[in-house]
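Participant: What follows is a predicted protein model with its sequence.
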Amino acid sequence: MTIPYPTTFVPSASVTPPSGAARPRLTFLGCGYLGATYAICYAELGYEVIGYDVDVAKIENLSRGEVPFHEPGLDELLRRNVASGRLRFTTSIEETADFGDVHFICVGTPQRSDGMGADLRYVEASVTDLAKNLSRRALIVGKSTVPVGTAEWVERLVEKHTSEELGVEVAWSPEFLQEGFAVEDVLRPNRIVVGVKTEWSNALLYAAHKGVFDLASTEDREVPVVVTDFATAELVKVAANAFLATKISFINAMAEVCEVAGGDVTQLAKAIGYDPRIGNRFLQAGVGFGGGCLPKDIRAFQARAQELGAGEALRFLHEVDLINLRRRARVLHLAAELLDRRQGPAGPDLAGARVAVLGATFKPNSDDVRDAPALAVAGMLHEAGADVRVYDPQGIDNARKAHPELTFEKSLQEAVAEADLVCVLTEWAEFRNADPAALAAIVGKRLVIDGRNCLDASAWSAAGWTYRGLGRP
């Protein structure tokens, strides 16, 4: 049987970038978190790069050397590479099309407003606008997380809007960025996956990644590469996210059992994590996962499987989603228990209680509050009547836009001052390392909910706090 795609990822001496440059010129369409991070890091690897976006303010900020989101280490790389001239940003699709040999599609694929599926309007717009302005051969590479089948659809869009003589091709190479570690994930990836159909696209895409391989060779590392078909390349990212979400919800389901059985989920996770078949990563029970990827990706995966007639195969992801959302409500009910408040049919009544919420972002080392469990819980506490005071080291500005009804403080101390209850909901180092004795002196009541099981329970108890961790006795 003939495999309809190249099986190895190797250079070809006969492939020269269509621009005639020594190395492929790269463009990244969509300068949000994904596109901007890749554009900056690939310029750092020595490539000539253009970042394109329709958002004028975003492009102006990046051109001034200002990253419009928080990602450790990225600001310095941006300033250095803009100054070097290797990196620039534009709102001109004509300039982008004329410049690039390899065009990476990095636009958002949010959940549709009318269902669980992915909204591909931004993918369609960026590919269409780019294709209409191409005047020579180029490779268009998808990086956005998309439903399986999107790459073939993108091929049809390209065929519709370019002349056949140009020979424009499509490939797919999913991203695997972890917010807070994205610079390392781009420069030192734990794997590269490419879906290609021809040796030309394979060789050009290899050349576009050569900087990664060169860096790895200087550090005596290997970068695993999987060369595969379009469908498999598209499925890798959503399958990985579905697996991680399932693992997180599994340990949170165990937390629910521990709470009624009197067990300790942190000890349970530690014990099963020693099993090499399971591992200890993503076994931290708490308020669950959030962010701009996992929640919408597992929902879009279910929706696409249903469209393909394989909905039964992913039915379990619905329960994964429900378990995740239940953990947020658990914090609300635990708050009512600690504050000795009535829990009626409409939910707990926390009127008059002052609650400090520590954390607004979905994870530490980020300013991303999209579908953040911490912020969702803060909103639920507010709706229950509590006077909620929120503090986060990086996410306050974004959180205030999402929840203007909440009160935001400038410091940890201001947030907990006179609080009847403290809820730690994002595991920032500042919260993990806080002195419980010092905080005990300024709160109203020494009650704490550890929504991430990230605090030293014995130290907090010794300082006079009533400590409750999710899934712990």
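Facilitator: Thanks, I have the structure now. Numbers count the residues shown, from 1 in each chain.
Participant: Please make it C-alpha for all contacts and neighbour counts, starting now.
Facilitator: Noted.
Participant: I'd like the next helix or strand past the top helix by length along the chain.
Facilitator: When the chain is parsed with DSSP state H, its longest helix is helix 230-261. Downstream of helix 230-261, the first helix or strand assigned by DSSP states H and E is helix 265-273.
Participant: Now Gly32: closest residue in space that isn't a chain neighbour?
Facilitator: Excluding the flanking residues, the one nearest Gly32 by C-alpha to C-alpha, 6 or more residues apart in numbering is Val107, at 7.3 Å.
Participant: From Ala261, how far off is the one you found?
Facilitator: 46 Å (C-alpha to C-alpha, to the nearest Å).
Participant: of the two, who's got more company?
Facilitator: Val107 (26 against 12; other C-alpha atoms under 10 Å).
Participant: Could you double-check that that one sits in contact with Arg121?
Facilitator: No: look at Val107 against Arg121 with C-alpha atoms under 8 Å: they stay out of range, at 9.6 Å.
Participant: Can you give me the distance of the closest residue in space to Leu412 that isn't next to it in sequence to Trp428?
Facilitator: What sits nearest to Leu412 in space, not counting adjacent residues and going by C-alpha to C-alpha, 6+ apart, is Tyr391, at 6.1 Å. Separation of Tyr391 from Trp428 (C-alpha to C-alpha) stands at 11 Å.
Participant: between the two, who's got more neighbours?
Facilitator: With neighbours defined as other C-alpha under 10 Å, Tyr391 and Trp428 compare such that Tyr391 has more, 23 against 20.
Participant: mind listing what that one touches?
Facilitator: Listed by C-alpha atoms under 8 Å, 6 or more residues apart in numbering, the contact partners of Tyr391 are 356-360, 408-412, 415.
Participant: and the comparison structure, right after this:
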Amino acid sequence: MKMSVIGCGYLGAVHAAAMASLGHEVVGIDVDPAKIESLAAGKAPFYEPGLPELLTENHETGQLRFSTDVSEVKGYGIHFIGVGTPQRRDGAGADLTYVDAAVEGLLPHLSPGDLVVGKSTVPVGTAERLATLIEPTGAELAWNPEFLREGFAVKDTIEPDRLVYGVRSQRAVDLLDEVYAQAMSHDTPRIVTDYATAELVKTAANAFLATKISFINAMAEIAESTGADVTQLADAIGHDVRIGRKFLNAGVGFGGGCLPKDIRAFAARAEEIGRGESVAFLKEVDAINLRRRQRVIDLVKEVLGGSAYQRRVTVLGLAFKPDSDDIRDSPALDVAVQLHGLGADVVAWDPQAVDNARAAHPQLAFASGIDEALEGAEAVVLATEWPQFRDLDPASTAAQVASPVVIDGRNVLDPEAWRAAGWTYRGLGRP
């Protein structure tokens, strides 16, 4: 099939490359010339495993190309919208500037029978509004939310765990089935529904995951006041099939470009439609999440005798999660910045996110590798659970630091092993 992807950021670039790998002819459109030049050269402007290979392979076959000229979508029957919906600067709601601009840019180039497919995460009611703009051209709108996990986005696009179609016609269903023919051949669950439900699926899923993470972090707060072990608590309740163990890992909390801004936008939209009380709990979910960052900072001050001022603190991790260079709303980076603000001599390192963090916060000191980061540390904060941090040998690591003190911000280290090697170990919600 011939399709365009409007917006070549994280969502759009991955979707364009993945669709091309499935045999479709794809043109990716973005207003940023530098981004388009990078993608056309097979270089992803962000870190995502497997994406550079797809870009290069499909560029060479001619299945995939990129342009800044939106008129090049003419003649392509399906148009995916994959632009960002960040949090508004003047409130908690979603900023739909890029979505609106994408649709407005498409309108002059649509032909009767074209299908515009929204993939961006938007407040409920957005698709209905956009459909009134698109339908007069003879084209049709569908909403097909994405469920990508950073670090696994290529796989999640090619082999989705479910497909959701918000549509108004069987023709739209048939076209989307053709787009996702490979997934359909593997019996991927497919939900065909209306616009509003399709929009709510993504926001509800993110709200549920955020709530589950903040629930176990709330239990960590209780554990810290009672001497209980939140990790064992999570193991115990996770055996209940109604609860499950996934996303019950207490720590410094969630971040990234989705969960934080999506739960805020969901709560803001609920207020707009007069149902704010229905998701009022999301404000506490957000508050719990932010409190865990402060708890890590408090632990650093505690192990350093009450103050981090002019004390050398190593922060391992800057991305909001491993297998990513994304620093948006990253708890790890926030902890590093706040410690620096307290006068600590902060040295940070991350396998992928140093360049992004340096651009955003040049006041921080960044190491060139893990050994340099650890040298002379009076306290080590594990803030992102990269494998190379999880697998550190406590005995040899103790010889690299000035003082063997570790704050396990992700509860991924073995407390007994680290204490046996002479470390002062502090976790979140652990004795």
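Facilitator: Perfect, I can see it now. Keep in mind that what you see is a predicted model, and the values were worked out from it rather than measured.
Participant: Post the TM-score for the overlay when you can.
Facilitator: Once the chains are laid over each other, their TM-score by TM-score structural alignment, normalised by the length of structure 2 reads 0.99; 431 aligned residues with a C-alpha RMSD of 0.9 Å.
Participant: What segments of structure 2 are strands?
Facilitator: Ranges of strands in structure 2, per DSSP state E, are 2-6, 25-29, 64-67, 78-81, 115-118, 140-143, 163-166, 190-193, 312-316, 345-349, 365-366, 379-382, 405-408, 424-427.
Participant: which residues in structure 1 does the third one match up with?
Facilitator: Meaning strand 64-67 of structure 2. Mapping strand 64-67 of structure 2 onto structure 1 (TM-score structural alignment) gives residues 87-90.
Participant: average gap between that stretch and structure 2?
Facilitator: Compared with structure 2 after the fit, stretch 87-90 of structure 1 shows a mean deviation of 0.6 Å (mean C-alpha distance after the TM-score superposition for structure 1).
Participant: just the contacts of Tyr391 of structure 1 now: which is nearest Ile272 of structure 1?
Facilitator: The nearest member of those to Ile272 of structure 1, counting by C-alpha to C-alpha, is Gly359 at 28.5 Å.
Participant: What lines up with the closest one in structure 2?
Facilitator: Matched across to structure 2, Gly359 of structure 1 falls on Gly317, judged by TM-score structural alignment.
Participant: so where in structure 1 does stretch 201-215 of structure 2 end up aligned?
Facilitator: Counting by TM-score structural alignment, stretch 201-215 of structure 2 corresponds to 236-250 in structure 1.
Participant: Can you give me the buried ones in that stretch?
Facilitator: Neighbour counts over stretch 236-250 of structure 1 (16 or more other C-alpha atoms under 10 Å) mark 236-238, 241-242, 244-250 as buried.
Participant: Please compute how far stretch 183-202 of structure 1 lies from its chain's middle.
Facilitator: 19 Å (C-alpha atoms, centre = their mean, to the nearest Å).
Participant: nope, stretch 217-237 of structure 2 is what I was after
Facilitator: Counting by C-alpha atoms, centre = their mean, stretch 217-237 of structure 2 is centred 26 Å from the centre of its parent chain.
Participant: same thing with stretch 24-35 of structure 2?
Facilitator: Averaging C-alpha positions (C-alpha atoms, centre = their mean) puts stretch 24-35 of structure 2 21 Å from its chain's average.
Participant: Span of that stretch from start to end?
Facilitator: Terminal residues of stretch 24-35 of structure 2 lie 22 Å apart, using C-alpha to C-alpha.
Participant: Next: stretch 140-147 of structure 2.
Facilitator: First-to-last residue span, stretch 140-147 of structure 2, C-alpha to C-alpha: 23 Å.
Participant: Could you tell me where it falls in structure 1?
Facilitator: Going by TM-score structural alignment: stretch 140-147 of structure 2 matches residues 169-176.
Participant: Same check on stretch 397-416 of structure 2?
Facilitator: Using TM-score structural alignment, stretch 397-416 of structure 2 pairs with 439-458 in structure 1.
Participant: Show me what that stretch is in contact with.
Facilitator: Stretch 439-458 of structure 1 has contacts (C-alpha under 8 Å, 6+ apart) with 266, 284-287, 331, 334-335, 338, 413, 416-427, 431-433, 463-470.
Participant: can you give me the helices in the stretch 101-250 of structure 1?
Facilitator: Shown for the stretch 101-250 of structure 1, the helices assigned by DSSP state H, counting those that start in this stretch span residues 121-133, 150-161, 182-187, 199-218, 230-261.
Participant: Same list (those helices) but as CSV, adding distance to Arg370 of structure 1.
Facilitator: Shown next, in CSV, are those (distance: least, C-alpha to C-alpha, whole Å):
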stretch, distance to Arg370 of structure 1
helix 121-133, 18
helix 150-161, 24
helix 182-187, 17
helix 199-218, 30
helix 230-261, 16
